[in-house]
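**Q** sequence plus the predicted model coming up.
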Amino acid sequence: MRAIQITEFGGPEVLKESELPDPVPGDGQLLIDVDSAGVNFADTHTVEDSYLSRSTLPLVPGSEVVGRTGDGRRVVALVDNGGYAQKAVAQQALAHELPDEVTDGQALALVVQGLTAWHLLRTCARLTPGESVVVHAAAGGTGSLAVQLAREFGAGRVIATASTAHKRDLALRLGAHAAVDADPDGLTERLTEANGGRRVDIVLEMTGGPVFDASLAALAPFGRLVAYGMASRTPATPVEPAQLMGRSRSVIGFWLAHCLGRPGMYHEPLAELLAMTAQGRLRPQVGGVYALGQAAAAHTELRARRTVGKLVLDVTR
């Protein structure tokens, strides 16, 4: 089968198309003929071995696929790497059948980024109606969905951040009440101003470094900052307990892997997201479709923050 394999860690240049043997499913697993694979920012960390879990070489990246099972069912599934290939193996428990109304790209946007956005708001931040929500990287895969879900779940004010006017305009079209420049310099003040001069209740933060610091400073009493990424690859200033106690603030970490296998944390929210998409209430953004052999180009664009929404590899090309 055709696949993208890495034999050394590094940047996009290590992503090479190869011919590999078909994977063999074990007990409780499915073999999926892959039509489309999702590209996540986490994949860029996997390829350079800088993610939360360590990688082992050689490696076929990719954690999400849409395709057909041996009995003809069309499914979206999470895989333990191996997604950038014509065939992939998934645990049966992590394969979810798709409604005909949902496209491959939409499904791939929902299985990682959609579930992440859902859990950031529901499980971690515990958004209550009327609260203000800041969504960083609001034009990205997770951010573009979090803006829409925050509105759907009753946020009183949704404040988006993005690096360009084009991306900020997209966030406004998706339902953000305000959109501000993501530059960390002066960010605390811009977030407060966008919230009518008041500090904010919830921040969804995936950049790290000075953006994390500025976001923490923008939190109101009982505010919650949910950290779910480290895109800047820059550490934030260590947080002392007194900083949290002084304003009754919370910092919460989230990694989707901890939801897998826990009752009610995978299939149920995914079914809700798919139903919302089929009904037109949720609009997953597909920002680019690349041929399988263009995986390195997709990673290059993603790392340079020149993309919006979900990036997809068309494995049939």
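**A** Sure, I can see it.

**Q** please count neighbours and contacts with C-alpha atoms only from this point.
**A** OK.

**Q** quick one: contacts for Ala117?
**A** Listed by Cα atoms under 8 Å, 6 or more residues apart in numbering, the contact partners of Ala117 are 142-143, 145-146, 149.

**Q** check which helix or strand it maps to.
**A** Element membership of Ala117, judged by DSSP states H and E, is helix 115-119.

**Q** that helix: what's the following helix or strand?
**A** Per DSSP H and E, helix 115-119 leads on to strand 132-135 as the next helix or strand towards the C-terminus.

**Q** any buried residues in that next one, and which?
**A** Of the residues in strand 132-135, those buried by neighbour count under the rule 16 or more other Cα atoms under 10 Å are 132-135.

**Q** now the helices for the protein?
**A** 41-48, 104-109, 115-119, 141-152, 165-173, 187-194, 209-217, 241-245, 267-278, 295-303 (DSSP state H).

**Q** what comes into contact with the second one?
**A** Here helix 104-109 makes contact (Cα under 8 Å, 6+ apart) with 36-38, 64-66, 76, 98, 141, 274, 277, 284-286, 309-312.

**Q** ok, second structure coming up, stack it against the first:
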Amino acid sequence: MLAIQFDHFGGPEALRPVRLPPPVPGPGEVLLTVEAAGVNFADTHQVDGSYLGEDSLPYVPGSEVVGRTPDGRRVLARVSHGYAEQVVAKESALLDVPEDLGAAEALALMMQGLTAWHLLRTSARLRAGERVVVHSAAGGVGSLAVQLAGEFGAGSVLAQVSSPAKERLVLDLGADAVVTYPLQEKADVILDAVGGELFDQALGSLASLGRLVTYGNASRTGFTPVDPARLGRLNASVVGFWLRPTLALPGAVDGPLRELFGLVTAGRLRPVTGGEYPLADAGRAHEDLLARRTVGKVVLRP
């Protein structure tokens, strides 16, 4: 079968197509024929060696797929080594996907949807009426977080983006305004996956008892030291979030996913889909993601 693998840490050029034997399901597992594999920003960190977890090389990335079981069920699944034509998944982790729901839309609800849900509910503990700022608001996580913040009762939702086209998108998704720093009014909750200078600007823009939730370092500029004395003066907090260990918590997956799918079915949540790339072009997908040329969910098609 065709798969995408890297055998050394580097940029997108480290990804290369290879032929591997099909995986063999173990007890409680099922073999899936992949319809589409999701591309996540975390994948780019795995490839360049900056991911929080360590994986042995050579490695096939990919943590989510929409695929078919041997008996024809169309399912969404969390997996390992998803950049491939076939993959194994735990039978207990399969979620049926309606035939009329696009694969990219379904995949958007897995890693990005769960991230956005937990950023707001679990980490930020958003309260009704609070002012929320979402960085990279046209991206996979950001575009869902903008909408979910409104669903969860935010008083206003402000978006930070990098281009006029992305401004139009986030306003269509329900953002109240597009903002740059310094903010005219302090924010109660700020969601940041960029780091670097933007993180520092955000920290200084928190209202009293505000929460800055950091969940990535897209800027690749290194993590900004946080002075506890500064936090004391701001009367605010910085909260770190990583999805992988969060998913191991009781109730962290099924309940939120059901809520997300319910919102989509009711027409109250619109997953934004970005580019679709052939599986063999995974490196180009990573290049476009890193260059901020994409919006919403990016997928690979075997």
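**A** Perfect, thanks for sending it. Keep in mind the model is a prediction, meaning the values are calculated, not measured.

**Q** chain center to the helix holding Ala117 of the first structure: distance?
**A** Distance, stretch centre to chain centre, for helix 115-119 of the first structure: 8 Å (Cα atoms, centre = their mean, to the nearest Å).

**Q** ok, now stretch 75-94 of the first structure?
**A** Centre-to-centre, stretch 75-94 of the first structure and its host chain are 17 Å apart (Cα atoms, centre = their mean).

**Q** superposed on the second structure, where does the longest strand anywhere in the first structure end up, distance-wise?
**A** Taking DSSP state E as the assignment, the strand of the first structure that covers the most residues is strand 29-39. With both structures laid over each other, strand 29-39 of the first structure and its partner residues in the second structure are 1.0 Å apart on average (mean Cα distance after the TM-score superposition for the first structure).

**Q** most neighbours, which of the contacts of Ala117 of the first structure?
**A** Neighbour count (other Cα atoms under 10 Å) singles out Ala146 as the most crowded of these, with 33 neighbours.

**Q** how close does the residue nearest in space to the middle of the first structure get to Ala297 of the first structure?
**A** For the first structure, the residue sitting closest to the mean C-alpha position, by Cα atoms, centre = their mean, is Gln113 at 3.2 Å. Between Gln113 of the first structure and Ala297 of the first structure the distance, using Cα to Cα, to the nearest Å, works out to 21 Å.

**Q** same question for Trp255 of the first structure.
**A** Where Ala297 of the first structure is concerned, Trp255 of the first structure sits at a distance of 26 Å (Cα to Cα).

**Q** before we move on, what about Glu97 of the first structure?
**A** Distance of Glu97 of the first structure to Ala297 of the first structure, given as Cα to Cα: 30 Å.

**Q** that older thread, of the contacts of Ala117 of the first structure, which stay in contact in the second structure?
**A** Contacts conserved in the second structure for these, using both residues aligned by TM-score structural alignment, their matches' Cα atoms under 8 Å: 142-143, 145-146, 149.

**Q** please tabulate the buried residues of strand 132-135 of the first structure in a markdown table, including the columns distance to Thr123 of the first structure.
**A** Shown next, in a markdown table, are the buried residues of strand 132-135 of the first structure (distance: Cα to Cα, whole Å):
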| residue | distance to Thr123 of the first structure |
| --- | --- |
| Ser132 | 16 |
| Val133 | 15 |
| Val134 | 16 |
| Val135 | 16 |
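
**Q** pick the one among those closest to Glu8 of the first structure.
**A** When the buried residues of strand 132-135 of the first structure are compared for distance to Glu8 of the first structure, the smallest value, 34.5 Å, is given by Val135; criterion: Cα to Cα.

**Q** list the residues that contact the closest one.
**A** Residues touching Val135 of the first structure, when contacts are defined by Cα under 8 Å, 6+ apart, comprise 143, 146-147, 158-161, 203-205.

**Q** likewise for Met1 of the second structure?
**A** For Met1 of the second structure, the contact set (Cα under 8 Å, 6+ apart) comprises 19-22, 84-86.
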